[in-house]
Each structure stands twice: as C-alpha cells, then as structure tokens.
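Visitor: kindly generate the corresponding structure for this input.
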Amino acid sequence: MSEPSRRTVLIAAGAASTGLWAAAAPGAAAAEPPRPAGPGAADNPVVRENRAEGSGRWAVGAGESRGVDLRAPQIQAYASAASVTPDESLTLNVSGRTAATCAIEIHRFGHYGGARSRLLHTAADVPVGRGWKLTVPHTWVSGLHLAVLTSADGYRAFTPFVVREPARRSDVLAVVPLSYAGRRPYPGLGLPEDFGADTSACQWLEEAGYDVTYATEEDVRARRVDPRRYPAVLHPSAVALPSPLALSEPGRTDPKVRHQAAALLDGLIGRHR
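Guide: Prediction:
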C-alpha cells in the first residue's frame, strides 16, 4: 500500500508476524487499551448491516454449480471500475464460451452471524458477450462485494468490487488492492491472489463491530478517498490473523492475535474521540 500521507505513518500491531498495519498520527504509540472491541460493541451502519440474514450460496458447489476451468474459463467478467459509490453505475463485461446466458448474484462480505456474506441482488438470463449494468442502490453499505456469475450450464466465476462511502467518516478505512486497469478479468475463478485474506479481514472487522468503510488502492491514489480523515487505515491483504485464516476458515483465529489487533485499533480510535 502506498503511503497515505506525509502526516501519517504505518505502525505494526504487536509482533511483526501478525501482519496487521494501521495508519496513525506520528508519534502515536500502539498502547493496549483496557478492552478489545467485541461484537455489538457499538451501534453503527456496519453493525446494523450485519444483523441482516446471511447467505452462503455464492460459493462454488452451491446450487450444483462447479468452478470454471482455471486455464480456459467457461464464463468470466471484469468490472468497469474496481469501486463505486451508492447511486453510481457499474458495468460487468461478461464473456463466455459454452452458454449464451448466465445468472448474476451480488453478495456483500461481512460476518452476518457466521454466514460470511449477504445476498443483495439477483439477475437471471443475462446475455453473455455484452455488458451488464448495475446501478448501486443508495441503501448499500460500503463493503467488499462479489458478483457471482453462473453460466446456464452451471459453471461459476466471480468478479469482486468495492462499494465506497467517502462522505462517511468511519472509524476504520480498509484499503483493498483491487484493480481492473488492464480491462480484463482476474485469472481462473476471477479472484485476486489475496482475496481470501481480504475477505477474512473484513469478516473479522465486522464481527468485532467496528465502523469500517472500504476503498481500493486506486481510490487512495486518485484522491477519491482521503485516508487522513480516518483514525485507523488498514490494508486487509496484509492482515494475517493468523494462519490458517483462509476464506473457508474465517473463525479459526488465534485469540491472542485477535486481542492484539483489537487493542491497536481501539487505541487509535479512542485517541480520535
């Protein structure tokens, strides 16, 4: 992650092996506060969002789907932008080689009582070989989202994107390394290499009840989001909380590392209140 500002520095949470990085004012110490954050620690848009019913139907295998051929995907798509704000439009450029139509579902990652995602939108019989346009509802909360494409013959691939809310000054800004600058899908299933770490990080943040908004590295570089406005800035791909913390195992986290991460974030947030 590029340096957010000359007036911010990157500090580590606990031992370097945790891999959790946050931005704080120069000279700020990573002192441990009296308590770590916990689920329901505060009422904020993220806590309210995670009260909604979750869904696991995005995964490969759900609904008798199967993953695409990793070398020659039967269906794939890239987004017109890596991030959008509510009320903006996003176009998925869908291509395929085995079926004329596909279904598209949009999921948001979080905790959702352990379900890990929430189904937000569905579209059936989407033509393959052209763009599919989505206008993001103003009610959608900032987060890491996933377009799930399932071809008519059952092959499944993914296109991730971020919904950002730059006008909302949350306690935590999570910066995701996601880009479609090359105007092509990510290889294989369509997911970036560190997507499992990104989703596990956001699930942990939202389970803990933090008020977090999301942006991409491109958003920071283009100044669509100003990291100086936030008490803590995280780069989710650098979060190791700890191994094994894979997309399929978000709950297997060392309690000590959880406490270290929460202690740092609580300290940073507390100093800005």
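
Visitor: switch to C-alpha atoms for all contacts and neighbour counts from now on
Guide: Noted.

Visitor: so what's the residue nearest to the spatial centre of the chain closest to, chain neighbours aside?
Guide: The residue lying closest to the centre of the chain (CA atoms, centre = their mean) is Leu144, at 2.8 Å. Taking CA to CA, 6 or more residues apart in numbering, and ignoring the residues beside it in sequence, Leu144 has Val162 as its nearest neighbour in space, at 4.8 Å.

Visitor: list the contacts for that neighbour?
Guide: By CA atoms under 8 Å, 6 or more residues apart in numbering, the contact set of Val162 is Ala82, Ser83, Val84, Ser142, Gly143, Leu144, His145, Tyr214, Ala215, Thr216.

Visitor: pretty sure the fourth one sits against Phe161.
Guide: Spelled out, it's Ser142. No: Ser142 lies out of contact with Phe161 (CA atoms under 8 Å); the separation is 10.7 Å.

Visitor: which of those two has more neighbours?
Guide: Phe161 (27 against 24; other CA atoms under 10 Å).

Visitor: that one belongs to a helix?
Guide: No: under DSSP: H, G, I helix; E, B strand; the rest coil, Phe161 falls outside any helix and is assigned strand.

Visitor: another sequence for comparison is provided below:
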Amino acid sequence: MGVERSEHIRRWESGALAHAVSDPFGQGPLPWLRGSEHYFDDTGHVVPWYVDHVPAQRDTPRTTARTTAHVTGPRTADDVGQQIKGFASSGGVAPGEAIDFHITVDPPQQFTVDVYRIGHYGGDGAAKIATSPRLSGIVQPPPLTADRTVSCHHWWQSWRYQVPAHASIGAHVAVLTTADGYRSHIPFTVRDDHPADLLLLLPDITWQAYNLYPEDGRTGASLYHAWDEEGRLLGEEDAAITVSFDRPYAGAGLPLHVGHAYDFIRWAERYGYDLAYADARDLHAGRIDPTRYRGLVFPGHDEYWSAPMRRAVELARDGGTSLVFLSANSLYWQVELGPSPSGVPDRLLTCRKRRGPGRPALWREVARPEQQLLGIQYAGRVPEPHPLVVRNADHWLWEATGASDGEEIEGLVAGEADRYYPRTALPEHQDRILLAHSPYRDGEQNLRHQETSLYRAPSGALVFASGTFAWSPALDRPGHVDPRVQRATANLLDRICKRD
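Guide: Below is the predicted model of the structure:
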C-alpha cells in the first residue's frame, strides 16, 4: 500500500519528497549520513550545488530480519510509510533541562535514538554524545488538521532526553532507527546564555514555514503548498496560513536548507570561533540577550521574521553588535507566533500570505523594507548558478583572498539573490560598500544582478549580507569549498571578534 502511494506522488512536484533521502544536503562525511542524492527546491528544480542522484529504496521488504539482511545500511523513512517519524517538544533546550520526543513507528517495534552534535570533529562533521535504551514504538494517532494546519500535539511522549548539565551547547540531531533498519531525524538546539564572541541563530521559523509534513499526497501543508483531492500539489494561494511546530519535518526529518547552517558550524568550529547557539524562536521570545555578543550570525535561509525578532536585532545593532547574514532572502515575510491548543507558547506559526483584507505580510509592504536592516534586499530566484563578480577588491574583506576587481567566483550566485534598491531607504550608516556586483539570468531570461553588501552603523556595528544562498556551502561543503570565500568570511569575523 505504501509503495503504491509513494509512486503516485511524483517526486519533482514537491520540495519535501526530496527531503526523504539519506544525505539531502551533500554534507559529506557525517557519521549517520551515507549515500548521495539529489535535492529539489520548492519549484521542483534541482539545486545545482548538491550531489548526484541515487534512487531511494522505498519498496524493500521490512517485516522480518531475514529480508532486511539483504539490505546494506539503514533506509530512510518517509511520510507515506511513516516507518519512523518524530518531533521534539521544543526547539531549544539548556544544559540540565529535558527535551521530550514524540515518535510514531509503523509497524510497532523497538527503536533507538542516537543524539549527535554537529561540529568539525576532525572532519567527521558530528559526534555521537548519547544513546537511548531500546524503546517500544507505537503507531501514534493520525495528525489533526484544521484549515490546512496539521498538528501532532496529541501524540504520546516516546522518550525524554535529560541534557547533561555539562553538555556542549550547539546544533544537535536526534537520529531515530527502527529495529528493521528505517531511519529518521529530529533537529534541536542546546543553548546557553554564556558569554561568547558570536551568537549563531538557527532559522527554525523558516524551516517550519517550508515543512510539508505529512507529504502523503493528502494531508500535509506548508506556507507554500498543500494537496488537492487527487494528490496534486497546490501553490501558495491554497497553502496553509498557520503551521505547527508539533509535527515532524517531511521525509527524512531534516528541514529544508538545514545544511547551510551545518556548513557554517563545521567551518567556524574548525577554526576555533567562540560560538553561542540559539533558535529564531529564542530570539522571538526574549530568551537570549543579543546585545551581549560581538556579532550575531544568521548562517542560512532566514526568510520569516516576527516583529520581536526584528526589534531585538535592530536594538543589538544600534548598541554595537555586528550582524552577519550568510544567505539571501532574509527578513522577507512578517510572521506571528502563537500557543498550541494545549497552551504551550510559540508552537503555531502564522503568515497571512493570501491576498485579501488584513495587514500585508511582506515587511517591505508595511514600510519597513528589509534593506533598512540588511543594506540590500531580496531580488529573486537564480535558476542556474552564476559567478559572483568581485567588486572593490582593495577592501579589507577581500584582503589575502587573492581576488581582484572583476574576478569571478564560479557558482557562488545560486538559489536566490539580493541586491541594492536605489529607491529604497538605506539604514543609517557611517560608511557602506558593495563588495560584489554579479549579473545573472532569471527564469524569464531577463538580465538581473546580485550584490554583496557591508555597512557600518553609527554604533560601529558591521552589517554584512552575502546576497546569495551559496555563501555558506562555500565554507565547508565537500566539492563546493572556495578558499576566497573562506578567507573573506574569516576577515569579517576576525574584525568583529577583535582578533589580531
């Protein structure tokens, strides 16, 4: 039944079926991720800087140990079979606190949870820090749906992980594995308020906006897509207005674009940068004080922002805290966070994209364009990778990179791009500069351009915006590393951290 259903859903119709792969982000040697697969964006196009496609084995018998003996390695769970899927009770947790996991297993059987921390670790990319006992899996009730909002808040608790008081803060992944060899993932963050040079903010709000769980051709919905009665994918006009954090991520359980954050983390920890960690929801809820850090780093696609998030970041900048945006299309949609049906805060994400009465959802439509914080703003998609063309190569950001004016860094303008809009107000600044000006063709073959921006606020804070999705992958993704980007990023962070 599950096989027939998965064949009915055409893989390219959705970004989320492409999540159901063993290594969707081309992250290279991670202890639990093996194999190489394609990744598709939400338009169905292949994202070119990822690795080659190997079809997933969804039709392998999984009912007995004898049949699984012929399968090499774990197989990836999906939203059709629901072999094993789960979510965490919170996105972030502090050392000494507990985090609950709610997990469904079909057919019911034993499973284990291995907890990994993302980091450099001699090139491994992660280290196992905890393992659960063998747990008894059950088939949880079907998700509840109301007006396209899908929630699993009624699932029973499956395992509680007590985070040790001495635990290392950072980005973590709980890896779920059934006795018969199916695997899924749950990302979470261990945060702390200890002083550090840099605060890394993981974009969990944007991750949830793209989550189409369950991608079963019937029920799932994100802020981008939903399904009709015939299993066809619908667009934004018919998508959800509110999505819930009380549900797994689609497919393999890793969010869209999570690899961008992992690329930065591995690189930054390799070179010894002093990092603290938090989620976007921590920033929203005021659980962290961003003014305590020399710089805030937004390592990946960070498109969805609440008003408290923006206010906190602007106050930090105005107080002298630098801002580093290593992707594009940041701070685009304005969102609200609300409690779950049981009253747990910040478990529902609302973005009113549909046209009609009410407040507009784009920041630029409420007279607060993102350029007033970033220095540039979203320009559009980049269907095929183009070179990033260096500008102002004598600036200190490009020092020791070997780059010269007009030099092309191949493939670095990809995914989506930002640029400077002359008719849109700039933030107050002491000085500003554009460090790249890169022509590319959009989906209609119109000539457009990407730009990379840096300005110094009156407080002395630096605000950098790469203006492209491909900056973080160039730091540490196998096959996509560029030493010029690595050095330019180090120049920026060293200056923010006051390194000699």
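
Visitor: and the TM-score between them?
Guide: The TM-score (TM-score structural alignment, normalised by the length of structure 1) is 0.73; 217 aligned residues with a CA RMSD of 2.6 Å.

Visitor: map the residue nearest to Leu144 of structure 1 onto structure 2.
Guide: Matched to structure 2 by TM-score structural alignment, Val162 of structure 1 sits across from Thr189.

Visitor: what about the helices in structure 1?
Guide: 45-49, 195-207, 217-221, 255-270 (DSSP state H).

Visitor: deepest-packed of those helices, please.
Guide: helix 195-207 (a mean of 24; mean count of other CA atoms under 10 Å).

Visitor: other SSEs contacting that one?
Guide: Applying 3 or more CA pairs under 8 Å, 6 or more residues apart in numbering; DSSP states H and E, we find helix 195-207 of structure 1 packed against strand 101-109.

Visitor: run the chain-centre distance for the strand it packs on.
Guide: Relative to its parent chain, strand 101-109 of structure 1 has a centroid offset of 15 Å by CA atoms, centre = their mean, to the nearest Å.

Visitor: mean deviation, it versus structure 2?
Guide: Following superposition, strand 101-109 of structure 1 is found to deviate from structure 2 by 0.6 Å on average (mean CA distance after the TM-score superposition for structure 1).

Visitor: and the contacts of that strand?
Guide: Here strand 101-109 of structure 1 has contacts from 58, 116-128, 143-152, 199, 202-203, using CA under 8 Å, 6+ apart.

Visitor: can we see that at 6 Å?
Guide: Strand 101-109 of structure 1 has contacts (CA atoms under 6 Å, 6 or more residues apart in numbering) with 116-128, 144-152.

Visitor: what's it aligned against in structure 2?
Guide: The aligned range for strand 101-109 of structure 1 is 110-118, by TM-score structural alignment.

Visitor: look up how far Ala146 of structure 2 lies from the equivalent of Leu178 of structure 1 over in structure 2.
Guide: Under the alignment (TM-score structural alignment), Leu178 of structure 1 pairs with Asp204 of structure 2. Remark: distance between Asp204 of structure 2 and Ala146 of structure 2 (CA to CA, to the nearest Å) = 22 Å.

Visitor: which of these two has more neighbours?
Guide: Shown here are Asp204 of structure 2 and Ala146; by other CA under 10 Å, Asp204 has more neighbours (24 against 9).

Visitor: check contacts around that one.
Guide: By CA under 6 Å, 6+ apart, Asp204 of structure 2 lies in contact with Ala280.

Visitor: cool, Ala179 of structure 2 as well?
Guide: Gln110, Phe111.

Visitor: map it onto structure 1.
Guide: Aligned by TM-score structural alignment, Ala179 of structure 2 pairs with Ala152 of structure 1.

Visitor: can you map out the strands along the stretch 51-200 of structure 2?
Guide: 75-76, 84-88, 92-93, 98-105, 110-118, 126-131, 135-136, 144-146, 149-151, 159-162, 170-178, 182-190, 198-202 (DSSP state E, counting those that start in this stretch).

Visitor: so which of these is the most surrounded?
Guide: By mean count of other CA under 10 Å, those have strand 84-88 as the most buried, with a mean of 27.

Visitor: how big's the offset between it and structure 1?
Guide: Looks like 0.4 Å for strand 84-88 of structure 2 (mean CA distance after the TM-score superposition for structure 1).

Visitor: residue range for that strand in structure 1?
Guide: The aligned range for strand 84-88 of structure 2 is 75-79, by TM-score structural alignment.

Visitor: hmm, which of the contacts of Val162 of structure 1 are common to structure 2?
Guide: Using both residues aligned by TM-score structural alignment, their matches' CA atoms under 8 Å, structure 2 keeps these contacts from those: Ala82, Ser83, Val84, Ser142, Gly143, Leu144, His145, Tyr214, Ala215, Thr216.

Visitor: contacting residues for the second one?
Guide: By CA under 6 Å, 6+ apart, the residues touching Ser83 of structure 1 are Phe161, Val162, Val163.

Visitor: which among those residues gets closest to Arg66 of structure 1?
Guide: Among the contacts of Ser83 of structure 1, Phe161 lies closest to Arg66 of structure 1 (CA to CA), at 21.8 Å.

Visitor: and the closest residue to Ser6 of structure 2 other than its chain neighbours, how far from His301 of structure 2?
Guide: Nearest residue to Ser6 of structure 2, sequence neighbours excluded (CA to CA, 6+ apart): Val80, at 6.3 Å. Val80 of structure 2 is 27 Å from His301 of structure 2, where distance means CA to CA.

Visitor: perfect, that will be all.
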